[in-house]
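In: Coordinates only, no sequence provided:
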């Protein structure tokens, strides 16, 4: 990986260069086999150091991180933590997408009567449930619990369900929380 360390009105010595190379190499090797390049820029503002990292980790994969601290090492560590967190989240999404593809293959092989039915290829922003030309309707009966939106969002993350229906603890209306294609949690409130 090619690493460029620059400073805007800040002297970047060998110690900070070594620290940057070691930190970026560690997170790049942890999440990607071969990151392409990284550009690290240090600056100073009102007594604090700022660090901006632009990491080109692969084709169409660019991560950015910003950190600030009382010295350049702390600013870099904070920015490196941001980039590492973003790389970890990106890697998790890629792995989950690959697992959903393998589930589709298992469904096709376990239901030979559906193997002849063409299944359309799914995009990343579509729901990861397998689809067929004429899907079966499956009824599921469950009692709606009374809870807050934040409790329902926690249940959504804990269960791994595509959505959670619940009665809002204040209004008593039926509400839904779901995972949006962009990764955020969506909330459907009939009063709105």
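Out: Yes, it's here. These figures come from a predicted structure and were not determined experimentally.

In: Every contact and neighbour count from this point should use C-alpha atoms.
Out: OK.

In: So residue 83 versus residue 14, what's the distance?
Out: For residue 83, the distance to residue 14 equals 22 Å [C-alpha to C-alpha, to the nearest Å].

In: out of these two, which sits in the busier spot?
Out: The residue with more neighbours, out of residue 83 and residue 14, is residue 83; 23 against 9, by other C-alpha atoms under 10 Å.

In: Look through this protein and tell me its longest strand.
Out: strand 48-58 (DSSP state E).

In: Which strands and helices lie in contact with it?
Out: strand 37-45, strand 61-69, helix 72-110 (3 or more C-alpha pairs under 8 Å, 6 or more residues apart in numbering; DSSP states H and E).

In: same thing but at 10 Å, please
Out: Using 3 or more C-alpha pairs under 10 Å, 6 or more residues apart in numbering; DSSP states H and E, the elements in contact with strand 48-58 are strand 2-8, helix 14-31, strand 37-45, strand 61-69, helix 72-110.

In: Let's have those in CSV, adding distance to residue 168.
Out: Shown next, in CSV, are those (distance: least, C-alpha to C-alpha, whole Å):
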stretch, distance to residue 168
strand 2-8, 51
helix 14-31, 40
strand 37-45, 47
strand 61-69, 38
helix 72-110, 30
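
In: Against that first model, consider the following:
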């Protein structure tokens, strides 16, 4: 997994880098099935707001989250929480949409042997 950190009007400190890498690795471990390929973090400062934006790319997946508080670590935490929530929702939707065999419908299907037997029975009735 590739982690890209950048700052806009903000110098990214080693402490923030370490916290960001740790939280992204934890997120990748929690959702190993999603094959997360890259995470792009952008830290910006606008007036009194410290903003952390996260763009996550994975297999057939692109998610975006943004956290805005007066503390950069808290903004990063908010963005990571939002990403976690988005990933959970995405995985639940995938599981809900998966096709499961209906046992009642499965009993209604005939095998090729049963079909040939039914045809033989109808031939005897017609003669």
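Out: Perfect, thanks for sending it. Please read all numbers here as calculations on a predicted model, not as lab measurements.

In: what's the TM-score here?
Out: Superposed pair, TM-score by TM-score structural alignment, normalised by the length of structure 2: 0.78. Supporting alignment: 110 aligned residues with a C-alpha RMSD of 1.6 Å.

In: ok so, going back, please name whichever of the helices and strands packed on strand 48-58 of structure 1 is nearest to residue 153 of structure 1.
Out: Of all these, the one in closest proximity to residue 153 of structure 1, counting by C-alpha to C-alpha, is helix 72-110 (18.4 Å).

In: List the buried residues for the closest one?
Out: By 16 or more other C-alpha atoms under 10 Å, the buried positions in helix 72-110 of structure 1 come out as 72-84, 86-88, 101, 104, 108.

In: Kindly calculate the angle that that helix makes with strand 48-58.
Out: Angle of helix 72-110 of structure 1 versus strand 48-58, following axes from the mean of the first three to the mean of the last three C-alpha atoms, to 10 degrees, is 30 degrees.

In: Could you grab the helix/strand/coil label for the residue of structure 1 positioned farthest from its centre?
Out: In structure 1, residue 113 marks the outermost C-alpha relative to the chain mean, sitting 36.1 Å out by C-alpha atoms, centre = their mean. Of the three states, residue 113 of structure 1 takes helix under DSSP: H, G, I helix; E, B strand; the rest coil.

In: residues contacting it?
Out: By C-alpha atoms under 10 Å, 6 or more residues apart in numbering, the contact set of residue 113 of structure 1 is empty.

In: That one and residue 2 of structure 1, how far apart?
Out: As defined by C-alpha to C-alpha, residue 113 of structure 1 lies at a distance of 52 Å from residue 2 of structure 1.

In: Same question for residue 54 of structure 1.
Out: Where residue 2 of structure 1 is concerned, residue 54 of structure 1 sits at a distance of 12 Å (C-alpha to C-alpha).

In: same deal with residue 69 of structure 1?
Out: Note on residue 69 of structure 1: its distance to residue 2 of structure 1, by C-alpha to C-alpha, is 25 Å.

In: What residues of stretch 21-30 of structure 1 count as buried?
Out: Of all the residues in stretch 21-30 of structure 1, those buried under the rule 16+ other C-alpha under 10 Å are 21, 23, 24, 25, 27, 28.

In: my bad, stretch 32-39 of structure 1
Out: Buried positions in stretch 32-39 of structure 1, judged by neighbour count with 16+ other C-alpha under 10 Å: 35, 36, 37, 38.

In: Does the last one touch residue 4 like I think?
Out: Yes - between residue 38 of structure 1 and residue 4 there is a contact under C-alpha atoms under 10 Å: 6.2 Å.

In: which residues are common contacts for these two?
Out: Common neighbours of residue 38 of structure 1 and residue 4 are listed as 20, 21, 53, 54 (criterion: C-alpha under 10 Å, 6+ apart).

In: isn't residue 62 of structure 2 right next to residue 35, touching?
Out: No - counting by C-alpha under 10 Å, residue 62 of structure 2 sits too far from residue 35 to count as a contact (11.6 Å).

In: centroid residue for structure 1?
Out: Centroid-nearest residue in structure 1: residue 89, 3.5 Å away (criterion: C-alpha atoms, centre = their mean).

In: and the residue nearest to residue 44 of structure 1 when sequence neighbours are not counted, what does it touch?
Out: Excluding its sequence neighbours, the residue lying closest to residue 44 of structure 1 (C-alpha to C-alpha, 6 or more residues apart in numbering) is residue 50, at 5.9 Å. Residues in contact with residue 50 of structure 1 (C-alpha under 10 Å, 6+ apart) are 7-8, 41-44, 66-76, 78-79.
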